[in-house]
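Asks: Sequence first, then the predicted structure:
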Amino acid sequence: MAEKIEKIIDPVDRELIKQELTKERFGRTTRKGGNEIYIINAHNSPNTMREIGRLRELSFRSAGGGTKKAIDIDQYDTSELCYQQLIVWSPEDEEIIGGLRFINCAKIISDDKDQFIPMSTSHYFKFSEQFKKEFLPYAIELGRSWVQPMYQPSVNPRKGLFALDNLWDGLAVLTVVYPNLKYFFGKVTMYPDYHEESRDFLLFFLQKYFPDKDGLATSMYPLNQSYDAEKFKALLANKDFKEGFKVLTHFVRENGENVPPLMNIYMHLSPTMRSFGTAVNPDFGGVEETGIVVTIADIYEDKKERHILPILNK
């Protein structure tokens, strides 16, 4: 029986959204494009949350994922200890360009060893005691990162060029709001229609250059893979990350693909990033989620200068 696909809700009245984007929820103006970063949640900005849910479903569905429901809002968006929503707002267009959701893990963990940690990643990855003790108290989990279709570079080259960059300006705000923050972690999504051998090579590449040597997290729904490991080893033999990335880029382009933009950004963010393997997400169109953790102190200096220092120096 075919899965029922619901019609996505109509856009939310812009005046209702603008009333909720108040000064106390303002983070910063973006470095490029003159857009604005806001942090809201479902309780203080219910209309904006509905528009986020609409745009998330529109964005993910157009890429081959999504919930197939009329709106992408779940219990993590609406619970008492809910995720916060970081959005990029265009005052010129009166549109939400993109966003992500996040939660300060220190607020949701306890000393109970058997506790189910109420965050999205807990459904797909099992965390080691080391990760729970040494990382989670100083971490923010990021998820549901999206740029709406109207601002994709392929659709709107002028404005789409800055969309992902604006989101990184938003993440810089979190380093100020949460002074004890040491780690970003979460999932990077790939879609089932991505060329299979290119996907396998990309994930092999992540395991080679960004391994999780301490076994901090393991996939609960591991991706079924069957590939020629010797072929991939030979392609990357004696190559550092920079040289290996050129090989990866060439390989996926020969198969009609690109390295997914968010994956590309994370790989060039920090040399100490760790990847946790890949899980299939049955609740979101069968997309493939690769877990990662980034140590903020190890982010490349040029990235800090571009995104973080401008807000620290204000």
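Replies: Right, received. Where do you want to start?
Asks: Could you use CA atoms for every contact and neighbour count after this?
Replies: Fine.
Asks: so which helix or strand takes in the residue sitting nearest the centre point of the chain?
Replies: With distances taken as CA atoms, centre = their mean, S145 lies nearest the centre of the chain, 4.1 Å away. Assessed by DSSP states H and E, S145 sits inside strand 139-147.
Asks: Find the nearest non-adjacent residue to L86, please.
Replies: Nearest residue to L86 in three dimensions, chain neighbours excluded: I39, at 4.6 Å (CA to CA, 6 or more residues apart in numbering).
Asks: whoops, A106 was the one
Replies: P137 (4.5 Å).
Asks: OK, contacts around the one you found?
Replies: By CA atoms under 8 Å, 6 or more residues apart in numbering, the residues touching P137 are 105-106, 109.
Asks: What residues of stretch 143-153 count as buried?
Replies: By neighbour count on 16 or more other CA atoms under 10 Å, the buried set for stretch 143-153 is 143-153.
Asks: rewinding a little: filter the contacts of P137 to the buried ones?
Replies: Those of those that meet the buried threshold are 105, 109, by 16+ other CA under 10 Å.
Asks: Restricted to strands, list the contacts of P137.
Replies: Among the contacts of P137, DSSP state E puts none in strands.
Asks: and which of the contacts of P137 is nearest M49?
Replies: C105 (21.1 Å; CA to CA).
Asks: So the closest one sits against L142, correct?
Replies: No. Applying CA atoms under 8 Å as the test, C105 and L142 come out as separate, 10.3 Å apart.
Asks: shared neighbours, the two?
Replies: Here C105 and L142 share no contacting residue, scored by CA under 8 Å, 6+ apart.
Asks: let's bring in a second one:
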Amino acid sequence: MQKEINQLNVDKHLFTTGSYSCYLTDAASIPMIMHELGRRREEAFRAVGEGTGRPLDLDSYDEYYQHLILWDKQKSRLVGAYRLGLGHDIIKHKGVKGFYTQTLFSYEGPFTEILSQSLELGRSFVVLEYQKEALPLVLLIKGLIYAVVRNKNVRYLLGPVSISSWYPKFYRSLMVYYLRKMHSAGDLEKYATPRNPFFPDYLRSNPDDLLAGKTDTIEKFDRFLLRMSNNEYRLPTLVKKYLKINCKIVTYNVDPDFNYCVDGLVLLDLKEVSRSEIEALTKGEAGREKVLERFGFTQGTGS
């Protein structure tokens, strides 16, 4: 696998931080790594009650999507990955049906225009042995930022983020309630219809009363979940990472092909991204000003 990394063109390298290097490449350039990626992807998802149930989590979308690869250059090992679809190209060559998310949601009206300007995210994971470290997931998010810099036509980040079926339905319901209340994409929900909607169950409680004063911040809601569940449940880490950069959640679908997890449809308008988060992700990088400029920030502007 290291040989495949060594043979990648220099323009496929996004950045190196410590012992980790990040690349953006196509599947055809890394056949051995793709096999390992499929194995590790399935392994990571099964560990949280998700996954396809197959030995390898690979499908037809992997063939024409790009792959954001995080690589441990000291140990010559895969650390994590994202699957990225460039909306402009997908619309041009395959139409709306070329998007993975259309298997989960039916799009119409204004959403078609969003798709054509989007970078579709999906299948993000960190290899189990690296999950105790905070840095790999941070670097994958950083990789998304650099992928946006490489693609000038992208205005939106779009993709599913999952809440595992391992969470009791009551806690999944509270999470969806909080996300709808505090991080909704507004009227766009009318144009993205879940193919298998999630129906909440609050166990006869009133969520308005239960969550009164608990939804002001992500941290406050997260602490509430922890206390209520005796330190067992909290918002999924990736959900929190997305919210921190100002992502919205459009609507929610239950995915029977992924062990009935709840998929929230994440949408980020790059014009609304948090400057402080971009600055934190690019701290110390030589090309930082170029990244800030891509997101519409110049010296002296706020978030």
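Replies: Happy to help now that I have it. The shown structure was predicted, so the numbers you read here are calculated from the model rather than taken from an experiment.
Asks: Overlay them and tell me the TM-score.
Replies: Remark: TM-score between the superposed chains equals 0.86 [TM-score structural alignment, normalised by the length of the second structure]; 284 aligned residues with a CA RMSD of 2.3 Å.
Asks: To which residue of the second structure is the residue nearest to A106 of the first structure aligned?
Replies: When the second structure is aligned by TM-score structural alignment, the residue opposite P137 of the first structure is S116.
Asks: and the helix or strand containing F245 of the first structure, what other elements does it pack with?
Replies: F245 of the first structure is located in helix 241-254, with elements delineated by DSSP H and E. Here helix 241-254 of the first structure touches helix 196-209, helix 229-236, going by 3 or more CA pairs under 8 Å, 6 or more residues apart in numbering; DSSP states H and E.
Asks: give me that answer again for 7 Å
Replies: Secondary-structure packing of helix 241-254 of the first structure (3 or more CA pairs under 7 Å, 6 or more residues apart in numbering; DSSP states H and E): helix 196-209.
Asks: superposed on the second structure, where does the helix or strand following the helix it packs on end up, distance-wise?
Replies: Downstream of helix 196-209 of the first structure, the next assigned helix or strand under DSSP H and E is strand 217-219. Comparison of strand 217-219 of the first structure with the second structure after fitting gives an average deviation of 1.4 Å (mean CA distance after the TM-score superposition for the first structure).
Asks: residues contacting G33 of the first structure?
Replies: G33 of the first structure makes contacts with F162, as judged by CA atoms under 7 Å, 6 or more residues apart in numbering.
Asks: From K304 of the first structure, how far out is it?
Replies: To K304 of the first structure, G33 of the first structure is 19 Å away according to CA to CA, to the nearest Å.
Asks: what about the counterpart of M34 of the second structure in the first structure, neighbour count?
Replies: Correspondence of M34 of the second structure to the first structure, assessed by TM-score structural alignment: M49. Using other CA atoms under 10 Å, M49 of the first structure is surrounded by 23 other residues.
Asks: Could you give the number of residues near the residue nearest to M49 of the first structure when sequence neighbours are not counted?
Replies: With sequence-adjacent residues excluded and distances taken as CA to CA, 6+ apart, M49 of the first structure is closest to A42, at 5.4 Å. A42 of the first structure has 21 neighbouring residues, counting by other CA under 10 Å.
Asks: Assumed A42 of the first structure was part of a helix.
Replies: No. Looking at A42 of the first structure with DSSP: H, G, I helix; E, B strand; the rest coil, it is coil, so not inside a helix.
Asks: didn't it look like it was pressed against T78?
Replies: Yes. In this structure, A42 of the first structure is within contact of T78 by CA atoms under 7 Å, at 5.7 Å.
Asks: Could you check how far N196 of the second structure is from V266 of the second structure?
Replies: 17 Å.
Asks: So between these two, which is more surrounded?
Replies: Counted by other CA under 10 Å, N196 of the second structure and V266 do not tie: V266 has more neighbours, with 26 against 15.
Asks: Ignoring the adjacent residues along the chain, who's closest to the more buried one?
Replies: I249 (4.6 Å).
Asks: Next: Y107 of the second structure.
Replies: In this structure, Y107 of the second structure finds its nearest non-sequential neighbour in A192, 4.7 Å apart by CA to CA, 6+ apart.
Asks: gap between the aligned partner of the one you found in the first structure and D302 of the first structure?
Replies: Aligning on TM-score structural alignment places A192 of the second structure opposite A217 in the first structure. As judged by CA to CA, A217 of the first structure and D302 of the first structure stand 29 Å apart.
Asks: between these two, which one's more packed in?
Replies: For A217 of the first structure and D302, the more surrounded residue by other CA under 10 Å is A217, and the numbers stand at 23 against 11.
Asks: Who are the contact partners of that one?
Replies: Contacts for A217 of the first structure were tallied using CA under 7 Å, 6+ apart; they are 125-128, 276.
Asks: Does D193 of the first structure belong to a helix, a strand or coil?
Replies: coil.
Asks: Can you give the distance from the longest helix along the first structure to the centre of its chain?
Replies: Ranked by residue count under DSSP state H, the longest helix found in the first structure is helix 46-62. From the chain centre to the centre of helix 46-62 of the first structure is a distance of 15 Å (CA atoms, centre = their mean, to the nearest Å).
Asks: Now do the buried residues in it.
Replies: Going by neighbour count (16+ other CA under 10 Å), the buried part of helix 46-62 of the first structure is 46-61.
Asks: Mean per-residue distance, it versus the second structure.
Replies: When the second structure is superposed, helix 46-62 of the first structure averages 1.3 Å from its matched positions, counting by mean CA distance after the TM-score superposition for the first structure.
Asks: which other helices and strands contact that helix?
Replies: The contact analysis (3+ CA pairs under 7 Å, 6+ apart) places helix 46-62 of the first structure against helix 14-20, strand 139-147.
Asks: Export those to CSV and append columns for distance to K213 of the first structure.
Replies: Converted to CSV, these look like this (distance: least, CA to CA, whole Å):
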stretch, distance to K213 of the first structure
helix 14-20, 44
strand 139-147, 19
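Asks: Out of those, which gets nearest to Q207 of the first structure?
Replies: Of all these, strand 139-147 comes closest under CA to CA, at 20.7 Å.
Asks: Mind telling me what R180 of the second structure corresponds to in the first structure?
Replies: Matched by TM-score structural alignment, R180 of the second structure corresponds to Q207 in the first structure.
Asks: which SS class is the closest residue to that match other than its chain neighbours?
Replies: Nearest in space to Q207 of the first structure, with sequence neighbours left out and distances taken as CA to CA, 6+ apart, is S275 at 6.6 Å. Here S275 of the first structure is strand, with the state taken from three-state DSSP.
Asks: how about the counterpart of S275 of the first structure in the second structure, what does it touch?
Replies: Per TM-score structural alignment, the equivalent position to S275 of the first structure in the second structure is I249. Taking CA under 7 Å, 6+ apart as the contact definition, I249 of the second structure lies against 179, 183-185, 264-267.
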